[in-house]
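[1] below are the sequence and a predicted model; questions follow.
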Amino acid sequence: MNYYLLVLLVASLGALSFFGYRSAKKIKNYDNYFLAGRQLGIFSVCVSLLATQIGGGVILGTSQASYKYGIYGIFYTFGLSLGLIAVAFFGAKQLREKNVATVAELFEKEYNSVFLKKIASIISITSLYGILISLIISTKGFLVAFGMKNDLILYAFWVILLTYTILGGIRAVVYINMVKITLIFIVFTSVIAYYAIERFEFLQFSLDSLLVSIKPKGEISFSDYIIVPFLFVFIEQDMAQNFFAAKNTKVAYISAFLAGVLLLLFSFIPVIFGVAARSIGNIPDGANEMMFFFTQTSNGFVTLATSVATLCAILSTGDALLCAISSNLALDFKTKSKNSLLHTRIITIALGVGAIALAHYFNDIIKIMLISYEVMVCTLFLPIVTSYFNFKNTTAFAYISIILGIVGFISYQKFVVLFEHNISREIFCILLALFAFPLSRVYTLSQAKN
């Protein structure tokens, strides 16, 4: 089984690398590389949005959390789904109308500050980098579940993924993701059908155990697992990049709504199988519970199919993150060098290799993702969302808002201890940042008088 999976993995990555190489020859400029010429339709954008989210976090992270907490394991994916549906009504259209290439660019266009654009870009890259690390952690758990504990396999997997993504840009990523997302949905719905017909006792066990053996609610915060992903959807670069690449505003908001609904429906699958994994014992340390469950309770074909689908999911989110990081580096820190795109590719590959090394020091997928989300939500949410509105925004407001967000992020623990108030970090930071409205007004008036 491990041999077949390894051969299939190598063959798939080789094919993707070749496709990335072919796509690279057609790239003429930044707009084509990062935004596909702003010509993507509803199906392309919807699939790309799903590919951005249905990765190691949603499949392996949700199943891991469900194994521990039961139905509460769905909170993270539920937050993402609600975020996509909400951004369809407010956010997708506004982002497409701004006609920018990165979220950080809003600080230059709306707040007239190139410096803030670079600060926002650094924060965005840091946030996306943390999510990338969590994805590598999930890959390691996936491989361990199949007895592949050799780190060289993990390194090879991610280095090849880095290569084909950096070569082909968003157009190659979108086309490849169409195939991958279709395969993911077909495989996992078929696996549900298989267990319903052949091994229904495991589904029955899962349904009976969803609300059993759940740790105290203090162990899993409603705010952290729903609100943070919900808010992050409005401002994350890898999501917004799909809206920037949409053909028009209608394509942007329809795609977001469809992606949100499909993601919500899909999220119940890793929850069911994560809980079902409680029915077996002796899960190896570091192995993903759901994948190990498949190896122990299904036939070789089902195990291989779910393995391929999960690998596709990891690849889909991984290449979306790498494209987003690459776009931040190239478009927010433009240089006049003729080889600037080449330099961006080299730096992105170096960052990716660094993420592989850092992933060895962590093991909680969802926790790392939530911390990464918090960094950006706490510091940039208010000024970014405010920029969606068409009223005069001042540079002072953006500066003060970001500074207050950073202060809130750093001082949060002291606030909780001092006032004994269990408010979540991101809500605390956003509420603190709201003081930027009166403070920036006072500053503007004082400047006018002077």
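    In hand now; what should we look at? Residues are numbered from 1 along each chain as shown.

[2] from now on I want contacts and neighbour counts done on CA atoms only, so please keep to that.
    OK.

[3] what packs against the longest helix along the chain?
    Longest helix of the chain, by residue count under DSSP state H: helix 151-197. Packing partners of helix 151-197 (3 or more C-alpha pairs under 8 Å, 6 or more residues apart in numbering; DSSP states H and E): helix 2-24, helix 30-35, helix 42-53, helix 114-145, helix 200-209, helix 300-332, helix 340-358.

[4] from the chain's centroid, how far away is the first one?
    Spelled out, that is helix 2-24. With C-alpha atoms, centre = their mean, to the nearest Å as the basis, helix 2-24 stands 23 Å off its chain's centre.

[5] then the second one?
    Here the centre of helix 30-35 is set off from its chain's centre by 20 Å, with C-alpha atoms, centre = their mean.

[6] pull out the buried positions in it.
    Using 16 or more other C-alpha atoms under 10 Å as the test for burial, helix 30-35 gives Tyr30, Asn32, Tyr33, Phe34, Leu35.

[7] tell me the one of those nearest Ile368?
    In terms of C-alpha to C-alpha, no member of the buried residues of helix 30-35 lies closer to Ile368 than Phe34, at 26.7 Å.

[8] now do stretch 316-333: everything it contacts.
    34, 51-56, 101-102, 104-105, 117-118, 121, 124-125, 128-129, 132, 135, 161-162, 165-166, 169-170, 173, 177, 180, 237-238, 241, 340-341, 344-345, 348, 352 (C-alpha atoms under 8 Å, 6 or more residues apart in numbering).

[9] dropping in the other structure now:
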Amino acid sequence: MNIVDVFIIVVYFIGIALVGFLGVKKAKSSEDYAIAGRNLSFFMYFGCLSALTLGGAATVGTAKLGYQSGLSGMWFVFSQGLGLIIISIFLAKKIFNLKVLTIGEMLEKRFSVEARLISSLVSATYTTMLTVTQIIAIGSVLNAWVKWDFSVSILVAGGIVIFYTVLGGMWSVTMTDIVQFIVMTIGIFFIMLPLSLSKVGGWSGLQDSIPSSYFDFSVMGGLDMMKSFLLYTLGIVVGQDVWQRIFTAKSLKVSRIGMAAAGGYSFLYAITVAIIGMCAFAVVPNIADPQHAFASIAIAALPTGALGIVLAGVLSALMSTSSGTLIASSTLIVNDVIKRLFLPNMSEKLFLIVSRLATLCIGLFSITCALWVQDVLAALDIAFAVLSGALFFPIILGFFWKKVTARAVFYSIIISTVVIGISLAFEGTTSIVPILYGLFTSFITIVVITLIEGLGKSTTKSVEL
């Protein structure tokens, strides 16, 4: 990269750190720190939710899939957008009216404190793994583009994310997300896509340069498409990071419309980045690691200055998601575990102190994990498999089946999590089997225990009569 591009990146890092620092003044209470005071307007809410959903895996991972499979590589991010639209239509009103900070709080109100604790630990594992995936992608991108050492890249960019998230919480995350949403939109849609297509001679040139199968939306195969739906659509529906954003909207109308808009934006993003990956295949067909597809086409197609802006856009996607999942993890741990079990009467001031310490610890842990795990999509698959398989049915059935019992939900989460972990160990992270086993185990456990308990109550009543 030219020195001008590197300068743009350095200035971008400094600017994001300063913007994030401004959020410190707004974080004066637990709700300010965790959900931005429930006060976001449509544009802020839509931009933040889009920036959260479309992170490093969405950018680097979709370009990789587009490089390998063509347009069918879009299904990964398309499934996430579908999850947002499903929430908007069926669940937004129920979630928004809960007036809680976490999924765990909802489960305690509906079932029991045990359900709250176990679900929060599972959700915190998921959000922490998502943070790890974004930090891995940051290291990969900076290593490929700027030629910084992978470890140095993670420490610099990850350190900035931790810095502003620890200080200002959701307000800092929101303010930086708006900047990052604008930068990533300009970088991907208005610079990267047109210049990548120009490099291959336009759409017709792209069609002449790559196999015709790359234009088939189903070439990935029905099994992988189903896997994307089971992992990412269901995972988005029950993800604490997404729920926490719903709580930030100032009204139900903003929540529903903003979420539907973010889902539509995700569809456009999925197709766009898949096409960029296809352009990479046409221009650089022999990349040793397909995970570098996006970086390779950018370096080949973009002029000085534009390359720096696009890289800033990619980093925006990575950093916005990592900060969102980081604050989600700390909120789960502080609100559902520390406050619920150990410090039930903590003051607002103490809540902020504990939240900042928890955010710092989780951030440092995520950076450490990122230095060991190198594959973005593998880490993401693990996170979504655990979340979708263990929490989807407890949450959805909790909303729509009044007879579900607290004991059924508690054991469902524990048993399905164990089943998923064992299946991942034997089948590998690329297999669809662990998520299917998890969903099946979760559903059967809830139904069987609920029916048994219902039968027991009926028998007791008969004996009393």
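    Perfect, thanks for sending it. Since the structure is predicted, the reported quantities are computational estimates derived from the model, not experimental observations.

[10] now the TM-score, please.
    The TM-score (TM-score structural alignment, normalised by the length of the first structure) is 0.89; 443 aligned residues with a C-alpha RMSD of 2.8 Å.

[11] the inter-axis angle of the longest helix of the first structure versus helix 114-145?
    In terms of direction (axes from the mean of the first three to the mean of the last three C-alpha atoms, to 10 degrees), helix 151-197 of the first structure departs from helix 114-145 by 70 degrees.

[12] helix 151-197 of the first structure: how far from the chain's middle?
    15 Å.

[13] equivalent analysis for stretch 61-75 of the first structure, please.
    Relative to its parent chain, stretch 61-75 of the first structure has a centroid offset of 18 Å by C-alpha atoms, centre = their mean.

[14] now the spatially most central residue of the second structure. Nearest residue, chain neighbours left out?
    Note on the second structure: the residue nearest the mean C-alpha position is Thr53, at 5.1 Å, using C-alpha atoms, centre = their mean. Using C-alpha to C-alpha, 6 or more residues apart in numbering and skipping the chain neighbours, the partner closest in space to Thr53 of the second structure is Thr321 (6.5 Å).

[15] looks like Thr139 of the first structure contacts Ala313 (just checking).
    No: in this structure Thr139 of the first structure lies outside contact range of Ala313 using C-alpha atoms under 8 Å: 10.3 Å.

[16] so what sits against both of these two?
    Jointly contacting Thr139 of the first structure and Ala313 under the rule C-alpha under 8 Å, 6+ apart are Gly56.

[17] and the residue nearest to the centre of the second structure, what does it touch?
    Thr53 of the second structure neighbours (C-alpha under 8 Å, 6+ apart): Gln80, Ser266, Thr321.

[18] ok, so of these, who is nearest Phe399 of the second structure?
    Gln80 (21.2 Å).

[19] where does that closest one land in three-state SS?
    Using DSSP: H, G, I helix; E, B strand; the rest coil, the structure places Gln80 of the second structure in helix.

[20] and the gap between it and Leu18 of the second structure?
    As judged by C-alpha to C-alpha, to the nearest Å, Gln80 of the second structure and Leu18 of the second structure stand 31 Å apart.

[21] quick one: which of those two has more around it?
    Comparing Gln80 of the second structure with Leu18 by neighbour count (other C-alpha atoms under 10 Å), the higher total belongs to Gln80, at 28 against 15.

[22] show me the contacts for that one.
    With C-alpha under 8 Å, 6+ apart, Gln80 of the second structure has these contacts: Thr53, Tyr232, Thr233, Ile236, Gly263, Ser266.

[23] please repeat the previous calculation with a cut-off of 10 Å.
    Shown in contact with Gln80 of the second structure (C-alpha atoms under 10 Å, 6 or more residues apart in numbering): 53-54, 58, 86, 228-229, 231-237, 262-263, 266-267, 270.

[24] just Ile444 of the second structure next, same as before
    Going by C-alpha under 10 Å, 6+ apart, Ile444 of the second structure touches Phe393, Ala408, Ser412, Ser416, Thr450.

[25] narrow the residues you listed to those in helices?
    Among those, the members falling in helices (DSSP H) are Phe393, Ala408, Ser412, Ser416, Thr450.

[26] translate the fourth one into the numbering of the first structure.
    For Ser416 of the second structure, the aligned position in the first structure is occupied by Gly405, per TM-score structural alignment.

[27] for Gly218 of the first structure, see how far away its match is.
    Gly405 of the first structure sits at a distance of 25 Å from Gly218 of the first structure (criterion: C-alpha to C-alpha).

[28] one step back: Serialize the ones in helices among the contacts of Ile444 of the second structure to CSV and add fields for neighbour count and distance to Gln374 of the second structure.
    Formatted as CSV, these follow (neighbours: other C-alpha atoms under 10 Å; distance: C-alpha to C-alpha, whole Å):
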residue, neighbour count, distance to Gln374 of the second structure
Phe393, 22, 31
Ala408, 24, 37
Ser412, 27, 32
Ser416, 26, 27
Thr450, 19, 42
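
[29] and the two most separated of those?
    Largest separation among those by C-alpha to C-alpha: Ser416 and Thr450, giving 15.9 Å.

[30] just give the nearest non-adjacent residue to Ala398 of the first structure, would you?
    Computed as C-alpha to C-alpha, 6+ apart, the closest residue to Ala398 of the first structure that is not its neighbour in sequence is Pro383, at 5.7 Å.

[31] list the contacts of that neighbour.
    By C-alpha under 10 Å, 6+ apart, the neighbours of Pro383 of the first structure are 106-107, 110-111, 393, 397-402, 430, 433-434, 436.

[32] closest one of these to Phe273 of the first structure?
    Ile430 (36.1 Å).

[33] tell me, how many residues neighbour the closest one?
    With other C-alpha under 10 Å as criterion, Ile430 of the first structure counts 23.

[34] for it, identify the helix or strand it belongs to.
    Using DSSP states H and E, Ile430 of the first structure sits within helix 425-433.

[35] corresponding residue for Asp336 of the second structure in the first structure?
    Match for Asp336 of the second structure (TM-score structural alignment): Asp332.

[36] quick check, Phe115 of the first structure in contact with Lys109.
    No: Phe115 of the first structure sits out of contact with Lys109 when judged by C-alpha atoms under 10 Å, with a separation of 11.9 Å.

[37] which one of the two is surrounded by more residues?
    Using other C-alpha under 10 Å, the more surrounded residue of Phe115 of the first structure and Lys109 is Lys109, with 15 against 12.

[38] contacting residues for that one?
    Counted by C-alpha under 10 Å, 6+ apart, Lys109 of the first structure has contacts Lys98, Asn99, Val100, Lys117, Ser387.

[39] quick check: the gap between it and Ile384 of the first structure.
    Here Lys109 of the first structure is placed at a distance of 11 Å from Ile384 of the first structure (C-alpha to C-alpha).
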